[in-house]
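Trainee: sequence first, predicted model second:
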Amino acid sequence: MSIKGGITGRSQGGKSRVKTARGRSTSSVRWLERQLNDPYVKAAKAAGYRSRAAFKLAELDDRFGLLKGASRVVDLGCAPGGWCQIVKERRPKARVVGVDILEVEPLPGVELILGDIRDPVTAERIRASLDGKADLVISDMAANTVGHKQTDHLRTMGLIEAGLELAEEILEPGGSFVAKVLAGGADSQLLARLKQRFRSVKHAKPPASRKDSSEWYVIAQDFRPETADCP
């Protein structure tokens, strides 16, 4: 098997290895080897999913029943579209709106919006596309890292908060919100807010998440509109 810029071979253990090539860093070699040997990458390709991340949503749905009865779903940070594929596979008749700052190749039955969810214009387009309240808001958004742990954490929390603010506006009572967080889960302030607005808040790491990844997911279910808040 050949790859542009180098050649792969087989190690004694049956795993693919990437031969070092000019202009390729050691980290790039490690990344390529991990991709070549990742069973989820191979399974996603075989199933026609756009990313291995599709299995993360599938596993979370299997555990928490997120898509059960869902008729309107919003996918924040949807590129390249793996999560939207799972939603349409499991809820073919659901209205699905995918949003990202990156261009996404068209997906059958999915309305795609190019924009930043923090932009009021984008938020209004989402509301208009839903034509009603959402049953589920899912977010696999992640801020670009800069290598500074505290800064990266704050940037990621900012995205989660933006996603939650939108979810609070568009969710149907009883709806759910799912978002990617970093190791340790949501911070105390965000967690308190989630617990105030949802009756059930849990953290989970689906099997499809790489063991060395710091990502977790917060699963908030049974949304309570502000007027229904209680102590």
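Mentor: That came in fine, so what should we check first? Please read these numbers as outputs of a predicted model, since none were measured by experiment.

Trainee: could you use CA atoms for every contact and neighbour count after this?
Mentor: Will do.

Trainee: for the spatially most central residue of the chain, which non-adjacent residue is closest in space?
Mentor: Nearest residue to the geometric centre of the chain (Cα atoms, centre = their mean): residue 140, 2.0 Å. In space, and not counting its chain neighbours, residue 140 is closest to residue 180: 5.3 Å by Cα to Cα, 6 or more residues apart in numbering.

Trainee: okay, now the one to match up with it:
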Amino acid sequence: MSGGKSGGDGAGTSGRGARELKTRVKTAKGRRLSSTRWLERQLNDPYVQRAKREGYRGRAAFKLLEIEEKHPFLRTGACIVDLGCAPGGWLQVAAKKVNADGHKPNRPRGRILGIDLQEVAPLPGCELLQMDFLEEGADEAVKAALGGEADAVLSDMAASSSGHRATDHLRIMALCEAAAWFATEVLKTGGAFLAKTLQGGSEADLLAMLKTNFATVRHIKPPSSRKDSAEMYVLATGFRGRGDAPAEVEDPEAGPLG
């Protein structure tokens, strides 16, 4: 929804037509103030508006686009597993990048396997599994559906917010670690792993595992990630299996870390 209709049509002598207008959401009876603020932020978020214009299912699509633009790892013809894929923004981006949707008829066609607890509406070139990835046996079910190795494993999984930052951090790190271990079991040599994390102090074990298994590990804060959010992404590339030399690690603000 555009904010251009708030308070009039934005034309006339007031000058309002020359600057962006914000959509104001009235606090309806029974709606919590926090919900109203969230809705107002969504309506005025330029990435939400852009996602609607460009046909993406969510603003998260731009996070993957920005990460891929700076650190390309999705190649035409690749096989991708997307954990926590609802509503499908990352699926849309990945499907085009690897040509899973067949929009490049003379190029190798990739494959996308998306997994989520929620039902996801079908997308061209994407195979979808509705399941809880953390349930016992779920990883084996995904491996069976995959039927081989993957070039990249993506995870934008997130637990429902508890409102307690430390608890939310531990929950999302548990999801990230589960996805990372799964990645080490299905990736081809040279493969990549991308996952959402939250800053909070318990990342050491995950980073140690990734540094053992991948040639390079980067911390990334894409421009579309809200500045007031503790959200970060970790991108590990050059999968080599367990037990080799330490990886090179980079943070989002500086060069390689020692």
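Mentor: Arrived safely. The model shown is predicted, which means the values in this text are computed figures rather than measured ones.

Trainee: where does the TM-score land?
Mentor: Here the TM-score for the pair of chains, by TM-score structural alignment, normalised by the length of the first structure, is 0.90; 224 aligned residues with a Cα RMSD of 2.0 Å.

Trainee: from memory the residue nearest to residue 140 of the first structure sits against residue 139, does it?
Mentor: Yes. Assessed by Cα atoms under 8 Å, residue 180 of the first structure is found in contact with residue 139 at 6.4 Å.

Trainee: which residues do these two both contact?
Mentor: In terms of Cα atoms under 8 Å, 6 or more residues apart in numbering, residue 180 of the first structure and residue 139 are both contacted by the residues residue 160.

Trainee: strands of the first structure, start to end?
Mentor: 2-3, 6-10, 16-18, 72-76, 95-100, 110-114, 134-139, 171-181, 198-204, 216-223 (DSSP state E).

Trainee: how about the residue nearest to residue 140 of the first structure, what does it touch?
Mentor: When contacts are counted by Cα under 8 Å, 6+ apart, residue 180 of the first structure is found next to 139-142, 160, 215-218.

Trainee: could I get those as JSON lines with distance to residue 7 of the first structure?
Mentor: Converted to JSON lines, the contacts of residue 180 of the first structure look like this (distance: Cα to Cα, whole Å):
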{"residue": "139", "distance to residue 7 of the first structure": "36"}
{"residue": "140", "distance to residue 7 of the first structure": "33"}
{"residue": "141", "distance to residue 7 of the first structure": "33"}
{"residue": "142", "distance to residue 7 of the first structure": "32"}
{"residue": "160", "distance to residue 7 of the first structure": "40"}
{"residue": "215", "distance to residue 7 of the first structure": "31"}
{"residue": "216", "distance to residue 7 of the first structure": "34"}
{"residue": "217", "distance to residue 7 of the first structure": "36"}
{"residue": "218", "distance to residue 7 of the first structure": "40"}
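
Trainee: from residue 225 of the first structure, how far off is the alignment partner in the first structure of residue 38 of the second structure?
Mentor: Correspondence of residue 38 of the second structure to the first structure, assessed by TM-score structural alignment: residue 31. Residue 31 of the first structure is 44 Å from residue 225 of the first structure, where distance means Cα to Cα, to the nearest Å.

Trainee: cool, thanks, talk later.
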